[in-house]
Structure formats: C-alpha cells, structure tokens
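Undergrad: 3D, please:
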Amino acid sequence: MFIAAKYIHQKIKSRNKNPNDDALKHATEKKPCPHSRPFQVELRARASVENARTSSQGSTIEEDRVLVPQGLPKSDEKCQVCKKQKHDARVYRWKLIAGLCLPFILATLDLTIVATALPSIASHFNEFDELNWIVTAFTLTSTTFIPMFGQFADVFGRGETLHLSLFLMIIGSVLCAAAQTWGMLLLGRALQGVSDAGLMNVVMIILSDKVSLKESAKTKSLFTLVGGIGYAVGPTVGGCKTSTNIAVIAHILVFILLRHELVEGTMFKKGSRLSGILPALATVDIIGSILFIFGVGLIILATAWGGATYSWSAAQVLAPLVVGSICFVLFFVYEYFLEPGRIFARIFPKQIAMLPYSMFARRDTIWLAIVQFSTGAAMYSIFYYIGIYFSLVEAYPASKAGVQLLYYIPGMGVGVYIAVFLCNVWPAQSFFPLNIGTIVSTVGLAMVVYAIHTQNTSLINGMMAITGAGTGLRFMPATLHMVGVWPEKIAPAQSLMRFAQPFGGTLSLTIMGSVFNNKFARASVVAGGGGLDVHDTNSLTFIADLPEEAQRSVRLAGRDAIMWAYIAVLPIMGLSLVTGLFIGNVWIRPKSKVDEEQRDGLEEEGSHSEVIYVPYLWALLKGNVDSYKKTNKIIPESTSKSAGFNNS
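TA: I've put the predicted structure just below:
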C-alpha cells in the first residue's frame, strides 16, 4: 500500500511539472477574479473567436466587449462579489457547526449512554434475563429506520425531518426517565432509536448539501471527532434526562440558526400548509419502507434471540429469520421494478425509490457498504465487550469498567486528524485513508484478541486506541467517497452508508453474544455457577463469593469466552480488507481541473471531484489513471436554497 502511495505521489509530481519557465510563471501568478471586467472581456472574446471559426464568419469580439457589464471591477481591484461569497460561506459553515453539533452528539450519546448502567437498570425492573433488550430495542429501530429518514429529508426537507427526529428523542427520553414498567422503558428506547436513525442520517446529509467535497471534508472532520467523544463519554454520563435537555436546546438552536439555510423538500416546501402532507407522503416509497423495516427488523430479532433466549433450531428463531430474509430480498426486487420505465413505476408513478436500485450499478456502492459494515463491527464490539471483560475477568466495578473505554477516544482523535490530512492536504483522495483505516482496525482488533488471552491490561488499552484510530480514519473518507460517487443522490447514498455501519455493529454483537453465551455457559456449569449472567450484578457478586479456585476458573472461562467472541468477528474485518482493494478513488481536490479552471478563473478550487469507478489499484496497474477518471462537477451554493450537480 505504501509503495502504491509513493508511486502515485511520483506520478502526480511528474504530471504537474511545468516544462518551461513561462508556464511556471503563468501558473504561479495571481489568478484573475472571475467577476473582473478584463476577464469577462477575454472570456467573451474567446467565445466569439471560437464561434467565428466554426461558423466561418467574422469575429464579433468588439460586439461582445460592449455587452460586458460596466460595473465589474478591474483585475487589480478587490472584488466585492468574491468577498461576499467567502463571507457567506464562512457564516454558513459556522451556523452548521453551532446548529448541528448538539443533535449529532445527542445521537452518539444515546448509543452508549446505558452501556455500563445495564445491570442497575435491569435490576430495578427485575428483568436480568431480558437485559439485552435495552440495547436491542435501540439498535433495532436505529438501524431499520435510517433509509426512511433519508427519503423524508428529500421529500419534506432537511429542517422538518431534523425537528421530527429531535421531537421523537424528547418523547423517548421522557418515557425512559418516567418508566414504571419494563415495556415502557423498552418503548422509550425504541423511540430513541428511531430518533437516532434520523439525527445521524440527516446531519450527514446536511453537511453534504450545497458545498464542495473540500468544504464538506473540513466540516465533517469536526463532526467526526465530536461523534467519537459522544460515543466514549456516553457510558460515563448516563441518564435519559440528559438526552431530554440536550434535545430541547437543539430544537431551539436549529430553528434559530438554520431555518432559512437548509434544503427544502421536493414536495413539502416552506410555507406549505398541512394539507400538503398527504400529497408529499404519496411520493414516499411506502411498500419499500415496510419491506425494509420488517426484513431488517426480523433478522435482527432472530439473531438477538438465537443462542441467548432460544436455541438456533427453535421456531421462535427460524420463523423471523426466514421471513425477514424473504422480506429483505423482496425489498431489492421491489426497488428494481420501481426504477423508471418498469412495472411498479408505472403503477405508482409518483413514488420515488427509497434506495434506488441503480445505485448498485456502480460497484463502489457495494464495496463501501461492506467497509462500513466492518467499521460498525469493530466499534460496537469495543464499546460493549471490553466493558464485560473488565467487569467479569478483572473484577472492575461498572464505573471503572466504563472509564476504560475512554482509551478508545485518543486513538479515534488521531485517526480523524490523519484522515483530515489525507483528505484535505495530501494526497487529497479517499482510497488511501479508507484502506489504511481498514488495515489498522483489523490489526488492532486482532491484537485485542491476543491482549485478552494474555490478560495484559496495558496492551488492551493500547490496542483499543489503535482500533479507534482505524475507525477514525474511515469515518469521514467513507462519506466523502460516497458523495463523490453519487453527488446527484446524496440522501439515499448517505442513508445506505449510515445503515451499513449500525447494521454491521448489531449483527456483530449478536454473533459475539451467541459465541460468548455458549462458551461461558459450559464453563460456569463446570465451576458450579450454572445459570450465571455476567450482566447480573448478583451473578458478579456470586462469582466474587466463590472459593478462590472456582472463582479463578470462572474468570478464566469468561476470558476465553470473550476472546472467542472477538475471534468470531475477525472474518468480517478480513472481508473488508479484501473489498477495500476493489474500491475506486475520489479526488477531493482534483489537481488537473483546479489548475485548468483557476488559470481561466472559471471556478473556485474544490468545485469538482474526479472519480474512478473501476478498482483504483487496477487503474494504477494499467499505468494510465487519468484515462479512467470521470469528473463530477459540484457547484457549491453555501447561501442558496439548492445545489446543482452535473456529471461529465
């Protein structure tokens, strides 16, 4: 990988090397403002000469000179239009940061906010055997509703969908805080999960709207770090009332700062009456949404029950697994026939596919989804099973076990910082941070297995940081890569990426839970501790009261069970290593287009993204990368109400 990086660097240097001093002088001299009079005159003159040549008529340069607006500045004057554009872009960026930071950190907090409080919460309701449902109720809804919120953001607008998500968070948090029954608590967690699906997805969509990839990279760098902090501090802050307070403040900030800035809906626009809701809903992919929610939801439900509540051969597991798999396949079949010109598109002419089947025509969509799937697997496994390790094997109290997760954050911060450099400075491409992050995460998680086997606490903490660095390396580049590949389908593209990550995390937790329960149950019975539940504080106390030899046997069994649980998810990481090699590449700052257009003064730097849709390593091996490049023109409109995209 590093040899390939060195080769690419040399190719870029040789491609951009100027053959003579005149060209060098021309490239380094101050670029003309695109709004200046001399430039406009020159531009019109060039167009007139070209038209004259093609039409075999005389030049009309002088006529075109007259048509140039007389109020334009000279080339050596400061352009007020450029100054205003830069000022508006800066204001827009800071409004996004101020308005969206709280909703985003709220979404990340709720994922891990109960991680170390699970035994205490379950003991309050006397539901130790159903403890995992506190997590499952959240992850099930937060995964299944992601694509639906992406379509809502398109149809009803970013602002309205964001407010709906925050409102659901308030309702869910109030239900959790006031829960008198186990069912009421799970309902609150499920609503929090629905809200989380909307918040995470819509915030990422908004950050991709109306800006170039270069500008988007800057803002997403900050939000990636904020999200990492939220994931890590969640176990230490706890409390559903915290979520309620943050959600109320976020509501107010979004309304004050962003109500005039966000992209409107395609059907339900600002000022639309309530009667416009039903026509807007008519364009939503209702059948596809139902198939997707039932398909993914039943699969998660079956894997959550399998090996934990029921045996894998039980009807309670097989029935939802089979029905869910059928619904999931039918969803993609339905989306295929909902493409323009096909049968369902003729039956439902107003409906728009939630995840257009045409997106999968570009293979990067599939490869990137697998990479994101593995990102979720690595992240969720650290958040949940490292805490179990320290509670069960090292006998740490819940609070101290939760603090150990904070070692994950410095690593994630380093990964984010490196990703910022690789995306914004050099090589300003998405291929390298994605693959480097995948390698680092895989190595880190493999070393976690070894560290657990040797019970080396320092090594575990260090490998958590390494795994966090790999995760941080992939967060932002994955989003930028998908936007670069599908600039005209930002909402569904982001929805797919946001779905793949928690889906990978949820399924990996299910796999780990099944392996852990099977391995640990056998050993605990042998040691005289049959029926032990590591989440149950009474069980942990029971282990501490065992004779020293029996206690040591149970803790060693727990160590081995956790080790095998991590081994079970390593194939997912290995798969992502392979698929990462087939990914194309996105140039966040395409050098050739920037140089050409800055010389002509046509566009600002970063207004184009160059994309390779074939595997980048294949294009590199063929020795002619430029021949595989396609240019996606992204017109940043930081202060307008919509953005335009053209593919060339």
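Undergrad: From here on, just use CA atoms for contacts and neighbour counts.
TA: Fine.
Undergrad: For residue 538, list the residues it contacts.
TA: By CA atoms under 8 Å, 6 or more residues apart in numbering, the contact set of residue 538 is empty.
Undergrad: secondary structure class for it?
TA: Here residue 538 is helix, with the state taken from DSSP: H, G, I helix; E, B strand; the rest coil.
Undergrad: Okay, it and residue 114: tell me how far apart.
TA: 18 Å (CA to CA, to the nearest Å).
Undergrad: ok, now residue 473?
TA: 26 Å.
Undergrad: Also residue 386?
TA: Taken as CA to CA, the span from residue 386 to residue 114 is 14 Å.
Undergrad: now swap in residue 285 and tell me
TA: According to CA to CA, residue 285 and residue 114 sit 34 Å apart.
Undergrad: Residue 16 too?
TA: Applying CA to CA to residue 16 and residue 114 gives a distance of 53 Å.
Undergrad: Here is the second sequence; please produce its structure so I can put it next to the first one:
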Amino acid sequence: MSNFDNENEAIADKEDKEVALAMQTPDVEDDPKAMQNDVAAVEYSPVAFALLFVGLALAVLLAALDQTILSVAIPAIVTDFQNFSSMSWIITGYLLTATAFIPTYGKAADIFGRKSTILVAIVIFEVGSAICGAATSMNMLIVGRAVAGLGGGGILSLVITIISDIVPLQKRALYQGVIVAVFGLASVAGPLLGGVFTDHINWRWCFYINLPLGGVAIVAVVLLLRLPPGTTSDISKSVKRMDYLGTFLLVLGIVFVLLALSEGGNEFAWDSGFVLGFLFAGVVVLVIFVLVEWKVAVEPVIPLSLFRNRYVAIVFFCSFFNGMSFMPLVNYTPTYFEVVNGDSPVGAGIDTIPLVLALMFSSLFAGVFITATQRYYPLVICGAVFQAVGGGLMYTMNADSNSGQKIGYLILAGIGLGFTLQSLTIAAQAASSDEDLSLVTSNNNFWQQVGGVLGVAIASSVYSTRLTSSLAVLAPNASVDYVKNNPSALRVAPASVIPPDEMGGVIDSYVQGLSYIFLLVVPFAGVLLIGSLFVKRAKLTKPVEMGVA
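TA: The predicted model follows:
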C-alpha cells in the first residue's frame, strides 16, 4: 500500500516561495526530514494543478492496473508459451522487484529530487511493459515483469510523496480519497479490461496499454511538476549510504526460495537436490542479509530497530500473513472461473467483481469506522475471521455451484481482505513513535508484499502438485503436459490428448488444484487471527496516514 506523508507543511509566505525553492539549508543532505520540512508549497494555477494531478493519478493507475489486469490473462499466456511451471513468476517477478526497491526509491527521491526519480521510475515501468508485450518466451515475459516491477514499486510511493509536497496538510484527505478511488477503479476495471483484450485483441495489450498512459504521465510531470532538485551538494556521500548490498541479498535470498517452491512438484521432486539446495541457499542468504542489516548497513533496507517494539513487530507479522491470503485470492480466482466454469476472460472478470467490490467498499468502511470510533483492532480480528470463512467456503465451490454461492463466498473473502488492509496499516502507525511513523508505514507495506510473493509461490506449488496427482486418478489417459500447458483450450482439445469421456475428470482435477489455493487461505488467515489477538488495543491518539489498497 502507498501512504501520505503527513510530516510536510508549507513554511514560506507567498513572497518568499521562489526563494525557498531555490535554496537549501547547509545540512539538508544529511537529514532528509529537514529537507522535507524545508520544502515550500509551490503555487499552481487551478488548471495547472488539475492537469498535474491527473498525470500523477494516471501514473498510479498504471501500477494499480498492472496488479489486476493480468489475472484473467494468465491461462491464455500459459497456453501461448506452453509453460505451466513458470506461471507463478508472472506474478512474483513483478512483486519481488517492486517490493525490494521501495526503500531505495525513497532515499533516491531525497538525493536526486522527486521529479527526476519518478520520471526514472515511469520510464523503467514503460520499458518493462514493452518487453512484456513483445515477449517471445515465458522467460522474456518474466524478465519484463521484473523490470516493470522495478519501476512500478517506485511509482506508487513517489506519487504519494509528491502529493504530500504540493498539497497543504488540511486538504490531503481529499486527494487521498481520489487515490483510493483510482485504486478502486483499477480493481474493478483491471479484470474486465484484461478480459476484453484477451478475448478480442491479444493478451499482449494488457501491457501495451501502459505505453500511452505512461506517456501522458511523463509529459505532465516534465511540464508541470515544480519541486526542488534534491540534495545535490554531496551526492556521493548520500549514495554511499544506500543499502545496495542489503537489497541485493534480500532479492537473491527470496529468488532462491521461490525457485525451490515453483519447481518443487513440477520439474523436480520435493526431496530432490535442486529443491533442497535452493531452499538451503535461500535461507543462508537471508540469514546473511539479516546480519548485514544488523551490523553493516548505515541505512538498512529493513531497520531491525523497529522490531524492538513488540507491537510494531506483531503488526508486521500479521501483515505478512495477510499478504499470503490476499495475493493468491486476487490472482487465481479469475483462473478458477475460466478453467472450471468455462468462462471467457471477460466472463471471468465479471465473475470476480464481487470479490474486488467487497474489498474496495469494506476498505472504505474500515476508514469510516476507524475515524468514527478511533478503534482499529476489532477490524483486524473480524477481517481475519471473514478471510478464513470466505476461503473455506470458496474451497467448496465446483463446476455445479450456483451464482448465489459464488457471489456470496467471494463477498465474504473480499470483506475480510478490505478490513485488514486498512486496519493493519493503522495498527502499525498507532504502535509506532511519531518520528518512526513513515518508516513503520512503509515497512508494514513491505512485509505485506513479501507475504504476497511467498503466498503466490506456495499456492502455485500446491495447485500444480494437486492438479498432477488428481489427473492420474480422474483422467489417467489425458496428456498431463497438454492439460497443464493449455488451460484456456481444454474444451477444444483433440481427442488424442484428452479423451472425451475424461473431460469431466480433467475439469474436476483443476477444481482440486485451484480449490486448494482457496483452502490455503484458512491457515494463513488463522495465523493472522492468532497474531491479531496481540495487536495493541488502544484508541488512536495521533493523526495517521491512511493506506491505499
């Protein structure tokens, strides 16, 4: 999630603003907070501000759409590239780089300035999108997704920071509401738009659509955004403080673990040297990462000092498992409707609307509830319960489930996700000190994203293993390779690869595989529920930065 930084206020009178923009205090480069507090509010004409805000909103829409538009296109992509085993990397490749580099973008914005940094982020995202659209293999697509994530992770956080710079404190809630609306629009429109592209043009347009939108955002930022250039008086000193080693070790360790999870049960047995070796290597690298963050890094990617506050640590724990529930549900529910119910991509997008609408409106309700009552922890507990119940009921779905069942189950799961997305952000902030507010907020988002990455990897592995074992029993004469690599073409398969009398067994095997993804939500949400019992229970006593899902 992205969050508004409520620490910035206009400090110069109208006649002093131009002077304030041109000057920096001598010690600003050593104190980013000092730089933030020294930024004068730039005065825009109503038209210029409206155009700039539309450009920034388009940048947010880019990254938000990218998280939902692909969910209905995954079966078609797998069919085109005939590569089932790498399916999860379409999602995790983006999330991994987007998550790992969020702290780096924050530091880069202080050093080089917001304008230069967000332009770099948008351009990187555009390059990644172009690579994905032109991909000739699954590996090329995954590389493009990783490049796009490298830019996308920066876009979300930088837009919020820029809005904090140009909008007075008293009016930020209004513009935060607009950003929430943009995310809501992306949540609903993403699966539908992805379905239209996949059905009527080509899944590649799920990526090509980013190019014109990003172009408009770049023009708006270049022509209209006016902010100080950054702390350029001693760039070399500031750059050296960035935690490159920690970022590298974090990404490498997670990649090793993901390789083991994605290949286990597919290309290699779970007890094979490949799987066990990469799991071991991943754990070792992550242990080294922790040691580097503790003993070496000047400004670590993950400040371990935050974990001294047990209430902050328990919220990070809860957010991790919340991400493990969130990402598999959002990304694999459309696949279920396409493969099991035979929906077109557009139809799968429509069938997924109850989940995303429930998520969006329950998130907004959570904000209203917290504002009215100043209490957040009941929503954490209720959210975990709704997730577990919704996931458990979705596990019972099959090809014969009626519309009422499907809609009701998705609504319950969506309510649970919406409650926890907002309330956990507030819980983290309520447990933190004032000086750590922004740091705790960004790290809470970090742990949720990491949980999402691992949740998708685990869910994909269970899905694949269960599908393969079910096919051996329910459709023994069907070609396993064809069934797994052609999820969008099962019902038109030649009789030589799927005998007509075994088509029902193939569909039931997919039900077995995909339903276990929903079943995994139950233990993930159960651990979240246990953790939520230890969340700090107190009324809010200070302003908070509301999150955007």
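Undergrad: follow-up on the earlier one: more neighbours, residue 473 and residue 114 of structure 1?
TA: Remark: of residue 473 of structure 1 and residue 114, residue 473 carries more neighbours, 32 against 21, as counted by other CA atoms under 10 Å.
Undergrad: I figured the more buried one hits residue 433, correct?
TA: Yes. Applying CA atoms under 8 Å, one finds residue 473 of structure 1 in contact with residue 433, separated by 5.8 Å.
Undergrad: joint contacts of those two?
TA: Joint contacts of residue 473 of structure 1 and residue 433 (CA under 8 Å, 6+ apart) are residue 419.
Undergrad: Do a quick rundown of the helices in the stretch 401-549 of structure 2.
TA: Ranges of helices within the stretch 401-549 of structure 2 are 403-431, 437-474, 480-485, 503-532, based on DSSP state H, counting those that start in this stretch.
Undergrad: How about the stretch 51-200 of structure 2?
TA: Under DSSP H, counting those that start in this stretch, the stretch 51-200 of structure 2 gives helices at 74-81, 89-100, 102-112, 114-133, 138-166, 172-196.
Undergrad: on that earlier part again, ranking the helices of the stretch 401-549 of structure 2 by burial, who's on top?
TA: Counting by mean count of other CA atoms under 10 Å, helix 403-431 has the highest mean neighbour count of the helices of the stretch 401-549 of structure 2, with a mean of 25.
Undergrad: next one: that helix to chain centre, how far?
TA: In terms of CA atoms, centre = their mean, to the nearest Å, the centre of helix 403-431 of structure 2 is found 15 Å from the chain centre.
Undergrad: again, but for stretch 285-302 of structure 2
TA: Distance of stretch 285-302 of structure 2 from the chain centroid (CA atoms, centre = their mean) equals 23 Å.
Undergrad: same question, stretch 250-261 of structure 2
TA: With CA atoms, centre = their mean, you get 17 Å for stretch 250-261 of structure 2.
Undergrad: Now do it: which range of structure 1 does it align onto?
TA: Aligned by TM-score structural alignment, stretch 250-261 of structure 2 corresponds to residues 292-303 of structure 1.
Undergrad: once aligned to structure 2, how far is that stretch on average?
TA: Stretch 292-303 of structure 1, aligned to structure 2 and superposed, deviates on average by 2.0 Å (mean CA distance after the TM-score superposition for structure 1).
Undergrad: Now that stretch: buried residues?
TA: Along stretch 292-303 of structure 1, these residues count as buried under the neighbour rule (16 or more other CA atoms under 10 Å): 292, 293, 294, 295, 296, 297, 298, 299, 300, 301, 302, 303.
Undergrad: Could you dump the residues you listed into TSV and include distance to residue 83 of structure 1 and secondary structure?
TA: Putting the buried residues of stretch 292-303 of structure 1 into TSV (distance: CA to CA, whole Å; DSSP: H, G, I helix; E, B strand; the rest coil) gives the following:
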residue	distance to residue 83 of structure 1	secondary structure
292	47	helix
293	48	helix
294	52	helix
295	52	helix
296	49	helix
297	51	helix
298	54	helix
299	54	helix
300	52	helix
301	55	helix
302	58	helix
303	56	helix
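Undergrad: Tell me which residue of structure 2 matches up with residue 563 of structure 1.
TA: Superposed on structure 2 with TM-score structural alignment, residue 563 of structure 1 falls opposite residue 515.
Undergrad: Over to residue 241 of structure 1?
TA: That one, residue 241 of structure 1, aligns with residue 208 by TM-score structural alignment.
Undergrad: Its match against residue 128, yeah?
TA: No. The criterion here is CA under 8 Å, and residue 208 of structure 2 misses it with residue 128 at 10.2 Å.
Undergrad: So for the two, which sits in the more crowded spot?
TA: residue 128 (26 against 17).
Undergrad: coming back round to it: tell me the spacing between the match of residue 563 of structure 1 and residue 335 of structure 2.
TA: For residue 515 of structure 2 relative to residue 335 of structure 2 (CA to CA), the value is 11 Å.
Undergrad: Please apply the same query to residue 55 of structure 2.
TA: Distance from residue 55 of structure 2 to residue 335 of structure 2, by CA to CA: 32 Å.
Undergrad: Could you check which of these two has the larger neighbour count?
TA: residue 335 (27 against 24).
Undergrad: Show me what the more buried one lines up with in structure 1.
TA: Checking TM-score structural alignment: residue 335 of structure 2 goes with residue 388.
Undergrad: element containing its match, please.
TA: helix 364-392 (DSSP states H and E).
Undergrad: how close does that helix sit to structure 2?
TA: With mean CA distance after the TM-score superposition for structure 1, helix 364-392 of structure 1 averages 2.3 Å from its match.
Undergrad: Good, wrapping up.
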